[in-house]
Each structure stands twice: as C-alpha cells, then as structure tokens.
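Colleague: show me the folded form of this:
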Amino acid sequence: MQYTTLGRSGLHISRVCLGTMNFGTDPQTPTPETEARRIVDAFLDAGHNLIDTADTYRGGTSEEVVGRAIARRRADVVLATKGAAPQGAGPNHRGLSRAHLTRALEASLRRLGTDYIDLYQCHVPDPDTPIDETMAALDDFVRSGKVRYIGCSNFTAAGIVSAQWAAQHIGGTPFVSLQANYSLIARAIEAEIVPTCQRHGLGILAYSPLGSGLLAGRYQRGTAPAAGSRLAQWAAMPSPMARAFVTGLLAERHFDIADEVAAVAAELGTTTPTVALAWLRDRSEITSVVLGPRSADQLGANLAGLAFELPESVSTRLNAASHCTISPPVNGQHHAA
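Modeller: Modelled structure (predicted):
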C-alpha cells in the first residue's frame, strides 16, 4: 500500500481517495446505503484511508451514509468533506462567509456523527466574501479541534495564492490541498495551478479521472447521452453553464483522445478505464486519485486499474495525444467534485 503526505503537512493519505457523491438514502440514488457500506469496507480493507464527501451530495445524505459506514473504524479514516454550497434559501446560507461556514461545519459534524473532520474544504470560491474572513474562520475551526486540516476545491491559481497569503498574514492555518478536475481530457491545471500548488504547499486530489465517464466508453461520438445518464441530467438542467459543460465535454477532440485510449487498451489487452487510471496514477503532480464507484465491483475494477503498469512508450503516446486540452468551465471554474 502506498501512502504519501498531503501537501506541506504530516497527514498521511492513500494514493487513492474514495469519492462518495453517489451515496445516499433516496430510492433513486445510484448507490444505496447497503452497497455504500460494502464499498467503504472494501476500500478500507484494501488499506486505503482517504474518504471524501460534501454537504451538498445527495442533499446531505451522502454524509449521513458515510458517517454510519465508518463509525466503527473512525480512527482509521482520513475523513474529508466540503462546505460552501447553499443550505437554505437565505443569502447567508451559502458561500464562504464565517456565518455560513460555521453553520455548515456544525451541520456536517452532525450528519457525519463525528466530533472532528480531518480535512475540511472550501467547495468553490466565493467572490462575495473577503478571503481573509474565510481563512480566519477556517483557522478558528482548526484551533477549536473540530477540523484538523483545511483545503479547497476548484480554486484558480490566483485564488490559491490569495488564500495562502491571507493565512500567513493572520498567522493562521494554510490550505494543504486542492481538489481539481484532472484526466486525459482535462489537463488545463498543468499550466498554472499545478506549479502554484507545488510552490504553496498544496497536494492535489484529482477528481473525474475518467472524464465524467467519457474515458470509460459511456458516451459515443455523435450520439446524445443516454436517458438517465449523468450527462443527460446535466444537459436537461435549466442552467446554461451546465449545458455548456456537457457540450464542451463531448467535443470532438475529447472523443479523439478517448479513441486513442481505447486503441491502447485493445493493444494491451485491458480496459479503457484501466488505461486512463494508470496514466493518471503515474503523474507525479497528483497526490491522490478520487474514485467515485457506484458498486463494490466497480471499486475493485478501478483499484485494479490503478495498479496496472503502463509501458513508458504508451504514457508518452497518451501525453502527446492529450496535450494542452482544456476542461469546460462551470460557473467560471472547472466542474465541482
């Protein structure tokens, strides 16, 4: 089992992170609680320790399911969650203000059934709140013992620098991690964000490693996403940005990359997800790869993919095929995990 420290910290995490966006209690949820518990147990039994959720996943029920699933093994888990998403209709029930984050943290602690969170993350930037206020509030959470480490998700390079400077200015706690969209079809973070994270002590947790399913062969060139699929749901949203994300994701260049991945998989006698995950695991700039399995069987297949060894010549070929691709933005940022 491989572990590494998260950014400029002493927190040891597995090179694989379990993402739990699919966990919930609604009958229509992709992963009901019984299967979610199987996934969590299999993940921990395999020696991995980082589990990530968010207060907005499945209306908060993802946190409830995760909390119950890890209750007996809490000390073995590096538990991560996120705050910022709307938790009510009022203007102070969203964002990164002290007012909202304080309520959001307390609500997450209740749903998770724990008295501390190992990694508390700002889910998205908040242009309406001074970053000094956000970092001061997060520092207070750490000093209170309710949070051990802090991180961010979907921040720009400039946003990361501003946050770290604000933390230094108040003598507070800096970010140790960034969650970012990263895969063979989404390499935009390499230009500015990766160097910024390395300079300012943030580890990178890569979400959507299979390009929202495109690199797993779930979508076909020239064919509308199947009814009930994640992309079909996004395309049906009233938000123009959500629809733009789908259009951008299904760009011809991304299908060209997916075709190259499929060709490599055929030559190596393996699957396209295996090739995509193995390529990502070999990226030295990535601290941990966030998997979002819907079943224990899918988790097993993904873990096997991350253990697959790609020949160096294949990695070079994939690098060339996917170089300088740009992931489509949502709300001015890469799509949130």
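
Colleague: going forward, measure contacts between C-alpha atoms and count neighbours the same way
Modeller: OK.

Colleague: show me what contacts the most centrally placed residue in the chain?
Modeller: Residue closest to the average C-alpha location in the chain (CA atoms, centre = their mean): Tyr207, at 3.7 Å. Going by CA atoms under 8 Å, 6 or more residues apart in numbering, Tyr207 touches Gln179, Ala180, Asn181, Tyr182, Val289, Val290, Leu291, Ala337.

Colleague: want to put them side by side, so please do this one too:
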Amino acid sequence: MTPYRQLGRSGLHLFPLGLGTMQFGWTADEATAFDLLDVYHAAGGNFIDTADIYTTWTPGNPGGVSEEVIGRWLRARGRRNDVVIATKVRGPMGERGVEGRGSVHQREGLSRRWIMQACEDSLRRLGVDHIDLYQAHWIDSQTPIEETLAAFSELVQRGYVRYIGCSNYSAWRLMQALWTSDRRGLEAFVSIQPEYSLLSPTRANFERELARVATEYGLGVIPWSPLGGGMLTGKYRRGQPLPGSVRASENAARRFSEQNFDTVETLVAVADRHGAHPAQVALAWLLAQPGVTAPIIGANSVGQLRELLGTLDVQLSADDLAEISRVSDWERARTELER
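Modeller: I've put the predicted structure just below:
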C-alpha cells in the first residue's frame, strides 16, 4: 500500500501524487474528468487540487468550471470524506474582457471582501461545507498581508476552511506571511505550491531560498508543473521538431536549453535502465527531495494518468538520484553562462 505523506505540520495526509484539474472544462471534457477522478481514486489518490479561475482563459469560461466538475463527481460518487480538496483564490473571475479586472465590484485579489466572497462561491461550486486546503494563488501587493491572513483565519474559525497555504510566493513574501501570523496570532500557511521541476532555471528558483524556508518552518511542498510543461516526459528532443499539442507552441520553446536537453537525455537513460518512462523518473526524483509532499500531476486521458501513477513503482538508487541531480544542477548552468 502506498504510504501517505503528512502535509507539513498539518493534520492532512496526502497521496504522494496530487491530481491537478486545470484541464477540466478546457482540454478534458466532463466525462473524461470523471474517468480521471475515478482512476485516481481507485489507485488510492486522495489529493485533488483546483482553483477558482480554472479556466478563465478559455472562451466562454468565467472560471469555476473545474470546481463545478469536481463537485458533481463528489456528489455522484459520494467520495467527499475520502479526499482532500484544495482550491485557490486571487485571480480575476469572469470571462476575459467581459467582467473581472477593472470592474466596479472587483472580483479578484486577497482583500477580506474578496476572500470571503470567493470562498463562499468555491464552497457552492464544489458542493461541500468546507475546503481542506485554501491557498493564496499568488501575492496581492495591493492588500496588506495582515488583512489577507485575518480573512483566512476567520474562514478557519467559521469552519469553512481547515488549513491555509500559498502558491507562487517568493521566499521573502513567505517569510513575511509566517512572521505576520506569528506576531498577530493568525492562522499560518502550512504549505507552499511552487513551480518546481528538474528544468533550469525552475529548479534554481525553488532551491535557492524557498526550499530552505519550507524545510526550516515545516511547510509541505506540493509542486506544480513537475514535468516542466511536458518537456520532462521526453517528447521534446534536441534538434527535433515540436509535436503538435495545445501547449507545445506556448510553453516548450522557452524551456529549450542545452542543459535541459541534457537533463531529458539523462532521464531517458535512467528510465531505460528501470524499464520506466522519463516522466516517472522525473517525478520519482522530485519525491526524493527534502520537504516535497506531493507533486501535482495533470492528465488529459486515463492512459496518461495511469503512466504517471506508475511513478510510485519506480525505485531510484542513490546513484540514479545523484546522476540526475548533477546534470540538472543550476550551479552548473550559472557557471556555463559566466564562461
């Protein structure tokens, strides 16, 4: 049986791979989403991550669609007590160009007014009476951190939220929040959801400072984009044309570098030795890093999801981990740039 991992110092224990649901209502229709949730739950998965803004960038989508799909699945399957529901607040709600940013009643941010409204809206869409992990999607420089944390604390006191976390915070912003919670006696973040993968400079952005803060203060780490927008699956190779996909033209080219291609080639070699897939090796490496609780994976098909769940059967040796760490080391990238 796959051991569950404690999220920081909270009372939440998570399956080692979280299921991201940004694709629900975007690149995966509702029937596919139900299949993905069924397969994930049957494998022992209990950590479902979403956000209120998923996916406002899709034409005709005002946000909240992913939450609504999850809510219908929870009701249809009766699984509320089996899962940890995590969602986020901060981004602009309303179809792009229709309402949201700049409207009279601003529907975004981390003010007390919007947090209270957004939480009620998420609870309604999810069809639940509480959210297990409510996260600040990213900072709101227009709102004092004291106001944000006081609003989160009130939600916890009302029973609407069990724990709070943050996503996309820099180390100093995270320290500011933790210090404010301690000084004011407010609820504190129990987790950080950063972009973290083997790719450079993504790995450096987390490991330089955020990793130390998370470890020192006992925050759980639940990385998003652990496969670097698909690059660590091995589908992008040095000197080969881009495959056709929704993300290829948008995200792939900016990740191309000699070091990142070296990392992909190493993942392929290690995967071949284990009879595994490069994506599984990349996730297994991440799961071996200090403080990491559960990388958040996404899939558009049951086949993709089953492959990623196979990560938990991959046992990397110390030599494997060292080899992967060495080729993707961000200090190496900096040294090469300085030459």
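
Colleague: just give the TM-score of the two.
Modeller: Remark: TM-score between the superposed chains equals 0.87 [TM-score structural alignment, normalised by the length of the first structure]; 312 aligned residues with a CA RMSD of 1.9 Å.

Colleague: which residue in the first structure aligns with Leu123 of the second structure?
Modeller: Aligned counterpart of Leu123 of the second structure in the first structure: Leu109 (TM-score structural alignment).

Colleague: same check, this time on Thr87 of the second structure
Modeller: Aligned partner of Thr87 of the second structure by TM-score structural alignment: Thr81.

Colleague: tell me which helix or strand that match sits in.
Modeller: strand 78-83 (DSSP states H and E).

Colleague: map Gly60 of the first structure onto the second structure.
Modeller: In the second structure, Gly60 of the first structure lands on Gly64 (TM-score structural alignment).

Colleague: kindly apply the preceding question to Gly300 of the first structure instead.
Modeller: So, by TM-score structural alignment, Gly300 of the first structure is matched to Arg306.

Colleague: dump the residue contacts of the spatially closest residue to Phe141 of the first structure that is not a sequence neighbour.
Modeller: For Phe141 of the first structure, ignoring the flanking residues on the chain, the nearest one in space by CA to CA, 6 or more residues apart in numbering is Val147 at 5.5 Å. Residues near Val147 of the first structure by CA under 8 Å, 6+ apart: Tyr116, Ile117, Asp118, Leu119, Tyr120, Phe141.

Colleague: aligned partner of Val147 of the first structure in the second structure?
Modeller: Per TM-score structural alignment, Val147 of the first structure is aligned with Val161.

Colleague: can you check Asp126 of the first structure too?
Modeller: Checking TM-score structural alignment: Asp126 of the first structure goes with Asp140.

Colleague: contacts only, for that match.
Modeller: Arg90, Gly109, Leu110.

Colleague: let's see if you can find the most crowded of those.
Modeller: Compared across these, Leu110 has the highest neighbour count, 28 neighbours, by other CA atoms under 10 Å.

Colleague: ok so, going back, from the contacts of Val147 of the first structure, list the buried ones, please.
Modeller: Buried members of these, counted by 16 or more other CA atoms under 10 Å: Tyr116, Ile117, Asp118, Leu119, Tyr120, Phe141.

Colleague: these in helices, which ones?
Modeller: Phe141 (DSSP state H).
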